[in-house]
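> Predicted coordinates and the sequence they were generated for:
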Amino acid sequence: MSSYKLPPIANLPALSTAERVAVLDALFEPCTALHTLTLDLLHTAKFQTYNDLIATVGAQLTGLAASPSTSDTEWLDKILGAHPRLGEKKVDSAQSKAEQAQLNTGGEEEAAQLRQLNEEYEKTFPGLKYVVFVNGRSRPVIMENMRQRIARGDIKQERAEAIKAMCDIAADRAVKLQAP
């Protein structure tokens, strides 16, 4: 995990744009589409807790998912696609790097299976990447979940699960990134 610490939630509206971007990037993943969707909200709204902020972002994403507009769906897919592929060696955010470290402990055969599943997932759900809150689960358990979601083939359900996973990941990060 990085040495970054989230500022007190009450300070969010007074932060600079760059500092608000850093908060979003630490909780979620670096993503211009998410910045565009949410940055102003961090400046104008007051949140009691980071979980309140995360729930609000989740509601924004769910609104995009429910929208009949193709451009809203494309916008949502950009945000969901900002997560790195599961098991990816080159990961930009310190949080994802730490979270994925436990998945990169299996052998090369498992790593190859995971790469193949990522490709199959992205072929089944164009524009998306598989997003899951790993939360200590092993690579075989995660890969089985991935297979089930590919077999289900339901893009709307997939977006809903990805939004929930993003919010679960963000809530876990918020706990770890708050100053004691």
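Received the coordinates, thanks.

> only C-alpha atoms for contact and neighbour calcs from this point on.
OK.

> Against which helices or strands is the helix or strand harbouring C167 packed?
For C167, the host element (DSSP states H and E) is helix 155-177. For helix 155-177, the packing partners by 3 or more CA pairs under 8 Å, 6 or more residues apart in numbering; DSSP states H and E come out as helix 17-27, helix 50-66, helix 70-80.

> Now render those helices as TSV, adding mean neighbour count and distance to K164.
Below are the helices and strands packed on helix 155-177 laid out as TSV (neighbours: other CA atoms under 10 Å; distance: least, CA to CA, whole Å):
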stretch	mean neighbour count	distance to K164
helix 17-27	19	13
helix 50-66	18	7
helix 70-80	18	11
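
> Please identify which of those is closest to K156.
helix 50-66 (7.5 Å; CA to CA).

> what sits up against the closest one?
Residues outside helix 50-66 that contact it (CA atoms under 8 Å, 6 or more residues apart in numbering): 9, 38, 47, 72-73, 75-76, 156, 159-160, 163-164, 167, 170-171, 174.

> what two of those are the furthest from one another?
Longest span within those, CA to CA: I9 and K156, 32.1 Å.

> Which one's more surrounded, the two?
I9 (17 against 12; other CA atoms under 10 Å).

> try this one next to it:
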Amino acid sequence: MTDYMLPEATLFRSLTEDERITVITHLFERSTELEKMIVPEFSFVMSYGELIAHSRALLLNLASESASDPKQMKVLLDILAAHPRLGARKIESSHSVAEQASLQSESEALAELNAEYEKKFPGLRYVVFVNGRSRDLIMKDMRERIQRGEYELEKIEAANAMCDIAIDRAKKLGAIFAFN
């Protein structure tokens, strides 16, 4: 994964913008749009739990607003596109590489499911909290979501998954105390 450790939450207000972006990049995937949303929040929250909960609220609100606002939809899609496709060969985030280790073997079926998902839900990326689940379980979930076919629900699922992943990463990067 990485040797990076999150700074103590008591330092949130004193972090520079670059330091805040580094924290966001470790919790989520690198996304300029997400950074614009979350960087200012460091001045108002007192823990990683609060930061991620507030990020979840912002993302869910964005998902809701995007149904009627094309600009908001573009922002949401840019944020979701920062997440690597499951089983992708080239993944830039060391966190995603570790999280997707059970999916990394060559899988034409997974590539086909990604393509089917993205055809069913134009502009969206399948995002799920893998959490050590096998490729078969993840593929079953993806198939079920494709068959369900609810675009608006997929946006919500993706936003929630991003934040569930961020909670797991925060714990692994030393923020365990924030989730008691």
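Alright, I've got the coordinates. Here the structure is a predicted model, which means the values were calculated and not measured.

> TM between them?
Here the TM-score for the pair of chains, by TM-score structural alignment, normalised by the length of structure 1, is 0.92; 174 aligned residues with a CA RMSD of 1.3 Å.

> Apart from its neighbours in sequence, what residue is nearest the equivalent of K164 of structure 1 over in structure 2?
Using TM-score structural alignment, the partner of K164 of structure 1 in structure 2 is N160. Nearest non-adjacent residue to N160 of structure 2, counting by CA to CA, 6 or more residues apart in numbering: R56, 6.6 Å away.

> From M146 of structure 1, how far out is the residue mapped onto the one you found from structure 1?
Structural alignment (TM-score structural alignment) places R56 of structure 2 against G58 in structure 1. According to CA to CA, to the nearest Å, G58 of structure 1 stands 22 Å off from M146 of structure 1.

> for N104 of structure 1, same thing?
16 Å.

> quick one, which of those two is more surrounded?
For N104 of structure 1 and M146, the more surrounded residue by other CA under 10 Å is M146, and the numbers stand at 20 against 16.

> Looking for the alignment partner of the more buried one in structure 2.
Matched by TM-score structural alignment, M146 of structure 1 corresponds to M142 in structure 2.

> what helix or strand does that match sit in?
helix 135-148.

> contacting residues for E35 of structure 2?
Neighbour list for E35 of structure 2: 21, 24 [criterion: CA under 8 Å, 6+ apart].

> Could you do E33 of structure 2 as well?
Taking CA under 8 Å, 6+ apart as the test, what E33 of structure 2 contacts is 75, 78-79.

> Between those residues, which sits nearest E17 of structure 2?
Nearest to E17 of structure 2 among the contacts of E33 of structure 2, with distances taken as CA to CA, is I79, at 18.8 Å.

> My guess is L128 of structure 1 contacts D77. True?
Yes. Applying CA atoms under 8 Å as the test, L128 of structure 1 and D77 come out as touching, 5.9 Å apart.

> And the most centrally placed residue in structure 2, how far from L58 of structure 2?
The geometric centre of structure 2, computed from its C-alpha atoms, lies nearest to M162 (CA atoms, centre = their mean), at 2.6 Å. Relative to L58 of structure 2, M162 of structure 2 is positioned 12 Å away (CA to CA).

> Also R13 of structure 2?
According to CA to CA, R13 of structure 2 stands 19 Å off from L58 of structure 2.

> next one: G174 of structure 2
24 Å.

> repeat for I52 of structure 2
Applying CA to CA to I52 of structure 2 and L58 of structure 2 gives a distance of 10 Å.

> All set now, cheers.
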